[in-house]
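1. below are the sequence and a predicted model for it; my questions follow.
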Amino acid sequence: MKFFQIAIAAAICSALLAACSQPAPPAKAAAKPDRDPVAAVTAIRAAGAKLESAVEVKPLRDPAVDGLLKQARDLEAQAQPAQALESVRKAEKIGGATPEVLQFEAELLIQLREWRQAGEVAQKAFDAGPKVGAICARNQQTLIETRSALGDAAGAEQARAQVTACKQAAPARY
């Protein structure tokens, strides 16, 4: 009988100790970047606009692709990035995933807060595109923004160093 009383007392003490302990912290969810997507896209487009390079690559495109890209820009201006992204992806099906179209896709993905996917698309655009000029600068600024948003400071710094490499000085003229 005494053994039974000791067992009950031990069980009660265990239950009280368990009730006093703190619960385990919740599993760390994937961090949601708190960066402003509008400010990020503004910085990306400014990087391309302010870059003065002697070399710019301007591909010829199918008029249907141009029409879809115009439609996407109009939808973006109406604050409809998801619909704009649909138009861009239709343009990719017609004209292929060109660096300029991929870059636009990455910018729309940022507006939709799809930071990781935007970074992947921007890297793809850079890998396939020119290593000089405005599109290069926009690619690298996109990588800066997405990597910063995802907490990759080293990757953002690496992309920051690449932005200056996008500028191609004009040859000396005699």
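-> Nice, thanks for sending it over. Remember, predicted model here, so these are calculated numbers, not experimental data.

2. could you use CA atoms for every contact and neighbour count after this?
-> OK.

3. who does the longest helix that the chain contains touch, helix- and strand-wise?
-> For the chain, the helix reaching the highest residue count under DSSP state H is reported as helix 2-20. Under the contact definition 3 or more C-alpha pairs under 8 Å, 6 or more residues apart in numbering; DSSP states H and E, helix 2-20 sits against no other helix or strand.

4. so who does the residue nearest to D34 when sequence neighbours are not counted touch?
-> With C-alpha to C-alpha, 6 or more residues apart in numbering as the criterion, D34 has its nearest non-adjacent residue at 7.1 Å, and that residue is A149. Taking C-alpha atoms under 8 Å, 6 or more residues apart in numbering, we find A149 in contact with 33-35, 115.

5. buried ones among those residues?
-> Among the contacts of A149, those classed as buried by 16 or more other C-alpha atoms under 10 Å are 35, 115.

6. of all the contacts of A149, which two lie farthest apart?
-> D34 and W115 (10.6 Å; C-alpha to C-alpha).

7. another one to put next to it:
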Amino acid sequence: MSCRLPVPALVACLLLTACSEPQLRQAEVVAPAAAPQAVDLLAEVRAAGADAGDVVEVAPLRETSVQDFVHEAVRAEAASDYRAAALALRQALSLSADDPELLQHSAEMQLALGVFDEAERLAARSFEKGPRLGGLCRRNWATVRLARDAVGDGAGADRAAQQLTQCVVMPPVRM
């Protein structure tokens, strides 16, 4: 007994099979890593640097070309294109290498991209070049804390959290 399908039926069956969506085997499905979301990391850093009213923040004047790159980075970050934002900030830093605000913004983009060692390095350099007090200082140490926490260095994250508390200017005692 032979089981032969008519040729047109076989061709139709093959065409329908080719048009169907491929089925994923269970082993092919990979769960994403339980890493913090970039938006959450950036929100935490920015919240740490929020104005606490403890210092007067002074924004330096920048060259127009540097400011253009900063605006480009802000637009890219708003679109969640952290790679493009990091590239624009790298170009800004090529023109103004010691700007602590640019260094910190670059550190934040590296944090969002998951390049934690570079985020920590840039935040530390920003701290060295910056005022060591106020919002920028708090953002520096929040970035270091999150980067160390992300790589499993709990003790380093705790030290960075302690340093963050040193960024607040205590008001004078008035009698």
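-> Cool, the structure landed. Given the structure is predicted, the values throughout are model-derived calculations rather than measurements.

8. and the TM-score between them?
-> The TM-score (TM-score structural alignment, normalised by the length of structure 1) is 0.75; 143 aligned residues with a C-alpha RMSD of 1.9 Å.

9. circling back to that earlier point, give me the buried positions along the next helix or strand after the longest helix of structure 1.
-> Scanning forward in sequence from helix 2-20 of structure 1 by DSSP states H and E, the next helix or strand is helix 37-50. With burial defined by 16+ other C-alpha under 10 Å, the residues of helix 37-50 of structure 1 counted as buried are 37, 40-41, 43-45, 47-48.

10. OK, contacts around the spatially most central residue of structure 2?
-> Closest to where the C-alpha atoms of structure 2 average out (C-alpha atoms, centre = their mean) is A112, at 1.5 Å. With contacts defined as C-alpha under 8 Å, 6+ apart, the neighbours of A112 of structure 2 are 37-39, 41-42, 82.

11. and the helices in structure 2?
-> 7-19, 38-48, 64-78, 82-95, 100-113, 116-129, 134-150, 154-165.

12. in JSON lines, list these along with distance to D54 of structure 2.
-> Compiled in JSON lines, the helices of structure 2 are given as follows (distance: least, C-alpha to C-alpha, whole Å):
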{"stretch": "helix 7-19", "distance to D54 of structure 2": "65"}
{"stretch": "helix 38-48", "distance to D54 of structure 2": "13"}
{"stretch": "helix 64-78", "distance to D54 of structure 2": "26"}
{"stretch": "helix 82-95", "distance to D54 of structure 2": "28"}
{"stretch": "helix 100-113", "distance to D54 of structure 2": "18"}
{"stretch": "helix 116-129", "distance to D54 of structure 2": "17"}
{"stretch": "helix 134-150", "distance to D54 of structure 2": "7"}
{"stretch": "helix 154-165", "distance to D54 of structure 2": "12"}
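
13. ranking these by burial, who's on top?
-> Most buried of those by mean neighbour count (mean count of other C-alpha atoms under 10 Å) is helix 134-150; its value is a mean of 27.

14. mean per-residue distance, that helix to structure 1?
-> Its aligned residues in structure 1 lie a mean 0.4 Å from helix 134-150 of structure 2 after superposition (mean C-alpha distance after the TM-score superposition for structure 1).

15. quick check: that helix aligns to which part of structure 1?
-> Aligned using TM-score structural alignment, helix 134-150 of structure 2 spans residues 133-149 in structure 1.

16. show me how far that stretch is from its chain's centre.
-> In terms of C-alpha atoms, centre = their mean, to the nearest Å, the centre of stretch 133-149 of structure 1 is set 9 Å apart from its chain centre.

17. what's the answer for stretch 112-130 of structure 1, then?
-> On the basis of C-alpha atoms, centre = their mean, stretch 112-130 of structure 1 sits 7 Å off its chain's mean C-alpha point.
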